[in-house]
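Engineer: return a 3D structure for these sequence lines:
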Amino acid sequence: MLVAGCDDDAGGGGDDPASGDGQTSTPTGGGGDTGGGDAGGDGADGTADAPAAEPAPPPTAPADIEPERGERSVSEDGSTITVQGDRAAFVTPTGNLACVLNGPSASCQLLDMAYSPNPDHLVEDAVGECAADAADTMVLTDAGGVWTCPPETLTRTAAATEGGWWAEAAGAPTTGVEDTDAAVLEYGLTLRVGDTTCLSSEDGVTCRSGDLGRQFFISRNAYRFGAS
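Structural biologist: Take a look at the predicted model:
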């Protein structure tokens, strides 16, 4: 059973992006060695004095280490933008949905939603203290559930200086969302990282993982998920 959704825009319909055995829902309301030179002459007993010890430098803090990035590139083929490299993220044109593609999976978060997910659709091992009425993010997973509560908003990950880095290379626009200049995936376009894709449409966002064989659809008013 499939439930058509619509994004926070009033906008138009489209082909039903999900099919198969999916679940559906309708709205419900070190320091190194330190050296020292000779430190004096012979002592009174004829033995040499030991070199003066110097304090070891503090260990390097993680913040002082610039993370290494793999090679990154962006290519376009019709309506598909393919990112080679690390994660990529975007927001929809309205800014209400923010998505992150990373490895074989993808996650999408709603800033405003008109329903609470079915409690049976929570990802139990990742939810923690997250209740169904607080879950706002769907994630591609081979587990039974897809809803969870991320530790931070995905909008920040979509910043043009972070996961939205691809926008400049692809000539994509950016928009301000929650004090973040985020990369926008315009309607009708698909972003691909490896074998994972997310399609942005006026209805909502559909993400698929070829590695996991799973997909979900998410919008302000409805969601569904299942096998791809």
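Engineer: going forward, measure contacts and count neighbours with C-alpha atoms only.
Structural biologist: OK.
Engineer: quick one: the nearest residue to Thr155 once chain neighbours are set aside from Cys108, how far?
Structural biologist: Excluding its sequence neighbours, the residue lying closest to Thr155 (CA to CA, 6 or more residues apart in numbering) is Ala98, at 5.4 Å. Distance check for Ala98 against Cys108: by CA to CA, to the nearest Å, it reads 5 Å.
Engineer: mutual contacts of the two, please.
Structural biologist: Contact criterion CA atoms under 8 Å, 6 or more residues apart in numbering; residues shared by Ala98 and Cys108: Leu154.
Engineer: ok, back up a step: please name the residues that touch the residue nearest to Thr155.
Structural biologist: Here Ala98 is in contact with 89-92, 108-110, 154-155, 158 (criterion: CA under 8 Å, 6+ apart).
Engineer: this one next, for a side-by-side:
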Amino acid sequence: MTDDVADFWFDPACPWAWMTSRWMDEVAKVRNITVNWHVMSLTVLNEDKDDISESYRASLATAMAPVRLINGIREVHGQEYVKPLYDAIGTRYHPQGRRDDQRQVLIESVAEVGLPAEAIDLADSGAHDESLRASHDRGIGLVGQDVGTPVVAFNGIAFFGPVVTPAPKGEEAGKLWDAVVQAAASRASSNSSALVPGARSSTEVPAAGGRKCPADRQPVKEVLTMAARGLSRGVMALIVVDSILVVVLIALLISHPRPEGEPTPAATEPAATADEEPGREEPEAEEPEEDEEDEEDEPALQPPEDAVSEAAFVTPSGNIWCELGADSATCTIGSHSYSVPDQPCDGPYGRVLQVSEDEATLPCLSEEPATSAPDGLAELDYGESTVVNDFWCTSEESGVTCYSVMSGRGFSVARANYTTF
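Structural biologist: Below you'll find the predicted structure:
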């Protein structure tokens, strides 16, 4: 069977594009899909924009180098190097958190994919900017200038996003792909302009200000905001899987069979009493004030329904063990090969990660942590999650990720790398 083709446009600097690319890797394993990888550039996208912050503009000043490197290597050495080079750079940028070490990251990535050291010079050269901009224009032209990266195109429809964290694996990734394609196709078919060549429908992840990778957002479990090209932002509709919507709608109609235009069911209207005068207006009931505190307590993430409730666990490898408490989740790694930033304190630092509702950190310790897990801990199998209080951890072969359910902050840790978000 011939594979279908999906096209994926990315800027390697964008962490959300990176998350989506990990999902696409999984999709390609379980669906008959070949993914073609293309560069786009947040620097190009924002070069004439005035509505972005100074800090974001400063970050764009260095973001062109990795895009130029990948595109230049594609031009000189071939398309087959695009994805491996993206993987090499992205792993160092995102899971390893080495955004401030860009030059060394690019040098290491060029070496990892087996190219000569002098290929790094392409990062500083504008010789291939024409083809870079052409690739960018092809991708952004499918979804419009109001969005950013990533862009995915498949069977005549194009998405901006979706961003999913953690990236689903195996058949779960395939099912999400099926849902996104189905929802986008449904949205496109409801808009006649989306049926003609060059028209667009998009799956958009909202960004606050500017046309960019929304790096100031906290990650969400699954973001599937579908917007038809041509609709204003105010009328963007949230679409989940069509079949689920139908079931929910039917359930609501059955449980609330209210005739159109009737504010409440007749059976619930109180009968008039002898004391009531016809035409007498009763004082309007005061609207209950919204509990601002309740709104603030709305969780940012929704843990999986099949999560267990182990307050302390160890991974099957025995190298990572974690404890979930009332105020934080903490993991310790026995041995690692990742680099630790300059130590900000005198005590041990770098092998323990902790997330509270407010932040995820590598805390300074008063004594050296153990190098092996305590006896008697429950083993959390790969693919399983545990939720205790407001904290959620997932064990994977690639490491452990823990979150604050309320704020979405968290960390991932593995033998080769770690990241906080």
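Engineer: report the TM-score for the pair.
Structural biologist: The TM-score (TM-score structural alignment, normalised by the length of structure 1) is 0.47; 132 aligned residues with a CA RMSD of 3.5 Å.
Engineer: please give the element, helix or strand, for the residue nearest to Thr155 of structure 1.
Structural biologist: When elements are assigned from DSSP states H and E, Ala98 of structure 1 belongs to strand 97-102.
Engineer: same thing with Ser107 of structure 1?
Structural biologist: In this structure, Ser107 of structure 1 sits in strand 105-110 according to DSSP H and E.
Engineer: could you point out which element follows that strand?
Structural biologist: Criterion used, DSSP H and E; the element after strand 105-110 of structure 1 is helix 124-127.
Engineer: now do that next one: which elements does it pack against?
Structural biologist: Applying 3 or more CA pairs under 8 Å, 6 or more residues apart in numbering; DSSP states H and E, we find helix 124-127 of structure 1 packed against no helix or strand.
Engineer: show me what the helix or strand following it packs onto, helices and strands only.
Structural biologist: Per DSSP H and E, the first helix or strand lying C-terminal to helix 124-127 of structure 1 is strand 137-139. Using 3+ CA pairs under 8 Å, 6+ apart, the elements in contact with strand 137-139 of structure 1 are strand 105-110, strand 147-148.
Engineer: so which of the ones you listed gets nearest Glu124 of structure 1?
Structural biologist: Closest approach to Glu124 of structure 1 among those (CA to CA): strand 147-148, 8.3 Å.
Engineer: give the other helices and strands that that closest one contacts.
Structural biologist: Strand 147-148 of structure 1 makes packing contacts with strand 137-139 when contacts are defined by 3+ CA pairs under 8 Å, 6+ apart.
Engineer: now with 10 Å?
Structural biologist: Counting contacts by 3 or more CA pairs under 10 Å, 6 or more residues apart in numbering; DSSP states H and E, strand 147-148 of structure 1 packs against strand 105-110, helix 124-127, strand 137-139.
Engineer: can I get these in CSV with mean neighbour count and distance to Ile218 of structure 1?
Structural biologist: Below are these laid out as CSV (neighbours: other CA atoms under 10 Å; distance: least, CA to CA, whole Å):
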stretch, mean neighbour count, distance to Ile218 of structure 1
strand 105-110, 25, 8
helix 124-127, 14, 18
strand 137-139, 26, 8
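Engineer: would you mind giving those as JSON lines with distance to Asp181 of structure 1 added?
Structural biologist: Listed next are these as JSON lines, based on distance: least, CA to CA, whole Å:
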{"stretch": "strand 105-110", "distance to Asp181 of structure 1": "17"}
{"stretch": "helix 124-127", "distance to Asp181 of structure 1": "28"}
{"stretch": "strand 137-139", "distance to Asp181 of structure 1": "20"}
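Engineer: to Thr175 of structure 1, which of those lies closest?
Structural biologist: Nearest to Thr175 of structure 1 among these is strand 105-110; the distance by CA to CA comes to 16.1 Å.
Engineer: quick one on the thing from earlier: want to throw the helices and strands packed on strand 137-139 of structure 1 into CSV with distance to Phe217 of structure 1?
Structural biologist: What follows is these, written out as CSV (distance: least, CA to CA, whole Å):
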stretch, distance to Phe217 of structure 1
strand 105-110, 9
strand 147-148, 12
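Engineer: what residues sit buried inside the helix or strand where Ala173 of structure 2 lies?
Structural biologist: Using DSSP H and E, Ala173 of structure 2 sits within helix 170-189. Neighbour-count burial for helix 170-189 of structure 2 flags 173-177, 179-185, 187-188 (criterion: 16 or more other CA atoms under 10 Å).
Engineer: ok, these vs Gln104 of structure 2, which is closest?
Structural biologist: So of those, ranked by how close each gets to Gln104 of structure 2 (CA to CA), first place is Ala173, at 33.0 Å.
Engineer: and the nearest residue to that closest one once chain neighbours are set aside, how many residues sit next to it?
Structural biologist: Counting by CA to CA, 6+ apart, Ala173 of structure 2 lies nearest to Val27, which is 5.6 Å off, once chain neighbours are set aside. Number of residues near Val27 of structure 2 (other CA atoms under 10 Å) recorded here: 25.
Engineer: thought Val27 of structure 2 was touching Val5?
Structural biologist: No: the pair Val27 of structure 2 / Val5 is not scored as a contact, 11.8 Å apart, by CA atoms under 10 Å.
Engineer: who touches both of these two?
Structural biologist: Common contact partners of Val27 of structure 2 and Val5 (CA atoms under 10 Å, 6 or more residues apart in numbering): 33-35.
Engineer: quick one: which of those is most hemmed in?
Structural biologist: Most surrounded of the shared contacts of Val27 and Val5 of structure 2: other CA under 10 Å gives Val35, at 21 neighbours.
Engineer: ok, now which ones touch it?
Structural biologist: 3-8, 21, 24-25, 27-28, 83, 152-154.
Engineer: which of those sits closest to Glu292 of structure 2?
Structural biologist: Ser21 (37.2 Å).
Engineer: correct me, but the closest one touches Asp87?
Structural biologist: Yes: between Ser21 of structure 2 and Asp87 a contact is recorded at 9.3 Å, counting by CA under 10 Å.
Engineer: and those two? Which one has more around it.
Structural biologist: Ser21 (27 against 17).
Engineer: which of the helices or strands spans the more buried one?
Structural biologist: Assigned by DSSP H and E, Ser21 of structure 2 falls in helix 15-30.
Engineer: and that helix, what does it pack onto?
Structural biologist: Secondary elements touching helix 15-30 of structure 2 (3+ CA pairs under 10 Å, 6+ apart): strand 4-10, strand 33-39, helix 82-93, strand 151-154, helix 170-189.
Engineer: tabulate these (CSV), appending distance to Ala378 of structure 2.
Structural biologist: What follows is these, written out as CSV (distance: least, CA to CA, whole Å):
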stretch, distance to Ala378 of structure 2
strand 4-10, 40
strand 33-39, 39
helix 82-93, 30
strand 151-154, 41
helix 170-189, 25
